[in-house]
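1. Fold the following for me, if possible:
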Amino acid sequence: MDQYTLNLLIVGATFALYIGIAIWARAGSTAEFYAANRGVHPVTNGMATAADWMSAASFISMAGLIAVLGYNGSSYLMGWTGGYVLLALLLAPYLRKFGKFTVPEFIGDRFYSPTARLVAVICLIVASVTYVIGQMTGVGVAFSRFLEVEVSTGLFIGAAVVFMYAVLGGMKGITYTQVAQYVVLITAYTIPAIFISLQLTGNPVPGLGLFSDYTPTGEPLLARLNEVVTDLGFQQYTNQDPSPGSVINMTLFTLSLMIGTAGLPHVIIRFFTVPRVADARWSAGWALVFIALLYLTAPAVGAMARLNLLDTIYPQGTNEEPIAYENRPDWIRNWEVTGLIQYEDLNEDGLIQYYSDGAAIAEERGWQGNELTVNNDILVLANPEIANLPGWVIALVAAGGLAAALSTAAGLLLAISGAVSHDLIKGRFNPNISEKGELLAARIAMAVSIAVATWLGLNPPGFAAQTVALAFGIAAATIFPALMMGIFMKRINNKGAVWGMVTGLIFTVVYIFLHKGWFFVPGTNQFEDTIAGSLFGIQSTAIGAVGALLNFVVAYFVAKSTEETPEHIKALVESVRVPRGAGVATAGH
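-> As a prediction, the model looks like this:
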């Protein structure tokens, strides 16, 4: 059986499974659509949360960034994992005890303000739409290679599948679909990692293989990788970036990912689906276990992918000439079709010169510049092909990448549709809407969200993980501070919360647009970088931590200079914080 047919069969089988689950678990009420009727078992919810959490950025792009960035890519691991711990300890149990359906509903009730709820809706939509762009980017990358279609066609196929199971099943359908998607994605991630670790080091555990000896030379794998990348002019893999501002950017970026994680609405709403507050805590613990299975493997996958890639181009070592373009391996030929690998023969010698500017060997050999461009997002997906693994493993990785992207996309779209239908339509414009009408509005909102996300995914602002990092920055600067102050600071009133969120949102979004150069230049059809530098050298992906600080400061001083929080709200906050955690929620529908 050829690879294309195998890909179709395995990917098609997983899609049929997801849609079948959605039909079985079709939501018939708003309680089922928004919160799966609060009847999900903690282990099941933990697995679904892990799938919701481990997006295309985790599965496809994170290891690719680690492969390229080395030590500096560890920010993604530390930020995302640490942030989940913050969410599990500081937010999830308290929000579940409050007993509402959505994050904006909590903010609106806690800060006794329809305006606060509206601002929270806007912040949620901006962060979630930015995040879902990264998922659709991952869907397009996976489809374009494994089903041999254009990236845009892959996006449309992915959107259609999400539409089928998310619009039909709501949270109930998404929960059980995500359980299946977790099984698919973790299997698809670990099996090739085990094969490749065995090939390169003889150790079947990828995390241990990373610190084992590289079989062909007998030297430690990381030492071998450092030697190869430095020969080619790249930064040493295990060293920190020596450029000015790298330390502050790495620190702020890690912090931004951590608090952005704790403020992501699509993860928070997963804890609204369990019966009791104690179950929310257990769900968080189980989710961390399931997440760790992938995150402990990712550094090894990234390092081994980088080494395999370089050994493909320089099979005799960097002291010898690279391979000729006409002799390039099949995996390069396959990925060239997608446009995600590009070759330009600058010195017309027919060889593939792949290196970084400044490499000593380039001047010695008279090379005219790097000739191979490799998109970071393909490394995990291409890894089994680079390592010449069996065809079924390649197809399984395709299914895993799609499962990761689609599971998170569904969770994000549910958060968006809930904010629109429950918080905007019912909460602000039509409080008397019937349950049937609200359910219809939620499904229409999700359908529109899918269309918008697909359109935006056609022109993403960066690699999947980079796009997702921007979403984390927005969530860090807006939602996380409001939730933390809402739970732990009774003095913060409605005016403080509103002005804090508005400040964090405007500052962060404007900074990202300025730093990225996305402001449209009148009279042209292109975007232009409008600033020469940045605030203290802080990158756009790291600015969320600064936005969060501004949110806290503005909220505090506005609250201090205005009226006290009403006593009944203080009592509400106290009731949420009292650790009567094993019982039912204090409020609900």
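2. okay, CA-based contacts and neighbour counts for the rest of this
-> OK.
3. tell me the strands in the stretch 301-450 of the chain, going along the chain?
-> Here the stretch 301-450 of the chain has its strands, by DSSP state E, counting those that start in this stretch, at 341-343, 372-374.
4. Next, the second sequence, to be compared with the first:
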Amino acid sequence: MDVQIWTYIIVGLTFALYIGIAIWSRAGSTRDFYVAGGGVPPLANGMATAADWMSAASFISMAGLISFMGYDGAVYLMGWTGGYVLLALLLAPYLRKFGKFTVPDFIGDRYYSELARTVAVICALFVSFTYVAGQMRGVGVVFSRFLQVEIELGVIIGMAIVFFYAVLGGMKGITYTQVAQYCVLIFAFMVPAIFISIQLTGHFFPQIGFGATLEGTDTYLLDRLDGLSQELGFNAYTNGSKSTMDVFAITAALMAGTAGLPHVIVRFFTVPRVKDARISAGYALVFIAILYTTAPAISAFARVNLIDTVVDKNYSEIPEWFKNWEQTGLLAWIDKNEDGVVQYSNGAVISGITPEFIEGEKGSFGQRIVSNVDTSSPNELYVDRDIIVLANPEIANLPNWVIALVAAGGLAAALSTAAGLLLVISTSVSHDLIKKQIMPDINDKGELIIARAAAAVAVIIAGYFGINPPGYVAAVVALAFGLAAASFFPAIIMGIFYKRMNKEGAVSGMIVGLLSMIFYMLKFKFNLLGESTPEDWWFGVSPEGFGFVAMLINFVVSMVVCHLSTPPPADVQEIVETIRFPRGAGRAGGH
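-> Now for the predicted structure:
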């Protein structure tokens, strides 16, 4: 059977499984909808947390980033992994002890202020919508290649699936769906990695193959990759080009942003006890490590195979996978010197950022005829970073069922995180705004209806951002982490460990931190406040790393304002003293 039929079969079966779980675990109360009734076993919660955490950025885009950036791409690996450890050790048990549904709920009660709650809701919406845009983009990329549809239609199909099980099942449905999605995505990620590791190095475990010699030679894989990269005019794969300051800032922003992600934090409210929160955090770390220790190997395998199978080859000899991906617009060859040979080197192919700039029919050698060719560089090959993991099995000529399995895994990764984010959006609106502030007397049934309606609206907005993304998946997600670091992280950390922090300090810090990050994104990422270049970056820090700087601004503003205003009430300080020792806890609540 061909790839498309296999894809229909495997993706269809996984979608049927997700929908079946959603129907089986349909939420009947707000407690089911928000925190799955607070009764999820630690092992299941660990798998669900891992699936929630390993989004399309982890499955689809992270390996692509490392493949193209080499050593520099490791900042994403270090930041996201270190951030999860930070979350598990510093935040999860204490927030579980507090026993609320949401992060805005914690901030509103800890800082005894409805204004603080409202600001936290706004921060949650900014973070979640930015993050979910990357997930929906990932869904569109998978569908565009494997179901032979436009990216826009792929996003709409993904919206429909997420709408069904997120709106129907709430956290209860999402949790058990994510358990299934973790199984799908980790199997889909590891199977081709193992196949390709055996092909290239003879080692079953990709982690070992990454540091081994190529099969039948004395040349190490990374030495081979360094040589190929330098021959083509790139930096050595194992050398970085980013400044130390930027590497540090991006890593710190990703770590702090991870610890402030509301859709991951809420997962620890779904277990019965604080002890279970700690155990599920440990399980999740093991499940996450399986993928994260494999990603660098997949990146290196894909880079070597891509160069060996395509570069300096006549277009008439190019493998079929290349031509298949050309149809999506996510890979393109422009024959600048008209010799019919694919040339690949450091430099831009087209005058633009995304493949949508490529247009027109194919010329005599098959290259696309475009009006916006970048003639300043000899590079003729455009490869979107988000296709590396998805195309990897095709590049390595693996069986069609493996290719289809990877498509199902990519969808599982994107949809699992998108569902978690949509739940955060809906609970922020229904619980923290409507129930807590606007309509405090609303009954459980009415609140559940509003939560589902908010989730439905959020799906539509998320779909729009997926169709019109501000960049490739991991870059969009990195901005979401920066927003979380700039807004939530200081307020949560000081809310747990600093009794003197009051509402004036926390609210001021969140507002200034969030606005600082938004300003920097608009100015240096989207160029909406005038044209800019990397030379204009403040302190040499990229937009992906500025969340660290904005976080420091948040801390400073919070501390200054805090000490210029009155201390929090004694009962609030007593709450802080209590949650510092997370032994035992009541069930998650909020009413």
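5. Tell me which of the strands of the stretch 301-450 of structure 1 sits nearest to Gly533 of structure 1.
-> The minimum distance between Gly533 of structure 1 and these falls on strand 372-374, with 26.4 Å, by Cα to Cα.
6. Looking at the strands of the stretch 301-450 of structure 1, spot the one closest to Ala303 of structure 1.
-> strand 372-374 (15.5 Å).
7. how big is the offset of that closest one relative to structure 2?
-> For strand 372-374 of structure 1, the mean distance to aligned residues of structure 2 following superposition is 0.4 Å (mean Cα distance after the TM-score superposition for structure 1).
8. which residues in structure 2 does that strand match up with?
-> Counting by TM-score structural alignment, strand 372-374 of structure 1 lines up with residues 381-383 of structure 2.
9. go on, stretch 484-498 of structure 1?
-> Going by TM-score structural alignment: stretch 484-498 of structure 1 matches residues 493-507.
10. Counting neighbours, which bits of the matching stretch end up buried?
-> For stretch 493-507 of structure 2, burial by neighbour count (16 or more other Cα atoms under 10 Å) applies to 494-496, 499-507.
11. just these now: which is nearest Leu515 of structure 2?
-> For the buried residues of stretch 493-507 of structure 2, the nearest to Leu515 of structure 2 is Val507 (12.2 Å; Cα to Cα).
12. The stretch 451-591 of structure 2: strands as residue ranges?
-> Going by DSSP E, counting those that start in this stretch, the stretch 451-591 of structure 2 shows no strands.
13. What segments of it are helices?
-> 473-497, 503-520, 546-563, 570-579 (DSSP state H, counting those that start in this stretch).
14. Looking at those helices, which one is packed in the most?
-> Most buried of those by mean neighbour count (mean count of other Cα atoms under 10 Å) is helix 473-497; its value is a mean of 27.
15. mean deviation of that helix from structure 1?
-> Looks like 0.4 Å for helix 473-497 of structure 2 (mean Cα distance after the TM-score superposition for structure 1).
16. Run the chain-centre distance for that helix.
-> 13 Å (Cα atoms, centre = their mean, to the nearest Å).
17. Also stretch 563-579 of structure 1?
-> Taking mean C-alpha positions (Cα atoms, centre = their mean), stretch 563-579 of structure 1 and its chain are 34 Å apart.
18. what residue of structure 2 matches up with Gln353 of structure 1?
-> Per TM-score structural alignment, Gln353 of structure 1 is aligned with Gln343.
19. Could you list which residues are in contact with Glu528 of structure 1?
-> 517-521 (Cα atoms under 8 Å, 6 or more residues apart in numbering).
20. aligned partner of Ile438 of structure 2 in structure 1?
-> Ile438 of structure 2 maps onto Phe429 in structure 1, by TM-score structural alignment.
21. What of Gln148 of structure 2?
-> Looking across to structure 1 (by TM-score structural alignment), Gln148 of structure 2 lines up with Glu148.
22. measure Phe513 of structure 1 to Ala477 of structure 1 for me?
-> 15 Å (Cα to Cα, to the nearest Å).
23. Tell me, how many residues neighbour the match of Gln353 of structure 1?
-> For Gln343 of structure 2, the neighbour count with other Cα atoms under 10 Å is 21.
24. Repeat that for Leu535 of structure 1.
-> That count, for Leu535 of structure 1 with other Cα under 10 Å as the rule, works out to 10.
25. again with the one 4 residues further on
-> Residue neighbour count, defined by other Cα under 10 Å, stands at 22 for Gln539 of structure 1.
26. Excluding residues flanking it in the chain, which one is nearest it?
-> Leaving aside its sequence neighbours, Gln539 of structure 1 sits nearest to Asn249 (Cα to Cα, 6 or more residues apart in numbering; 6.6 Å).
27. which SSE is that neighbour in?
-> helix 246-262 (DSSP states H and E).
28. List the buried residues of that helix.
-> 246, 249-250, 252-262.
29. again, but for stretch 294-306 of structure 1
-> 294-295, 297-306.
30. tell me which of the residues you listed is nearest to Glu435 of structure 1?
-> Leu294 (39.5 Å).
31. Structure 2: which residue goes with that closest one?
-> Per TM-score structural alignment, Leu294 of structure 1 is aligned with Leu291.
32. In contact with that match, which residues?
-> Shown in contact with Leu291 of structure 2 (Cα under 8 Å, 6+ apart): 186, 189-190.
33. Does Leu124 of structure 1 touch Pro265 like I think?
-> Yes. Contact criterion Cα atoms under 8 Å: Leu124 of structure 1 and Pro265 qualify, at 6.8 Å.
34. And the residue in structure 2 that Gly391 of structure 1 lines up against, how far from Ala407 of structure 2?
-> Alignment note (TM-score structural alignment): Gly391 of structure 1 maps to Asn400 of structure 2. Between Asn400 of structure 2 and Ala407 of structure 2 the computed distance is 11 Å (Cα to Cα).
35. Just want to know which of the two has more residues nearby.
-> Neighbour totals were compared for Asn400 of structure 2 and Ala407, and Ala407 leads with 28 against 17 (other Cα under 10 Å).
36. Now the common contact residues for Leu124 and Pro265 of structure 1.
-> Common neighbours of Leu124 of structure 1 and Pro265 (Cα under 8 Å, 6+ apart) are Ala415.
37. mind listing what the most far-flung residue of structure 1 relative to its centre touches?
-> Going by Cα atoms, centre = their mean, the residue of structure 1 most distant from its centre is Glu364, 41.9 Å out. If you count contacts by Cα under 8 Å, 6+ apart, Glu364 of structure 1 has none.
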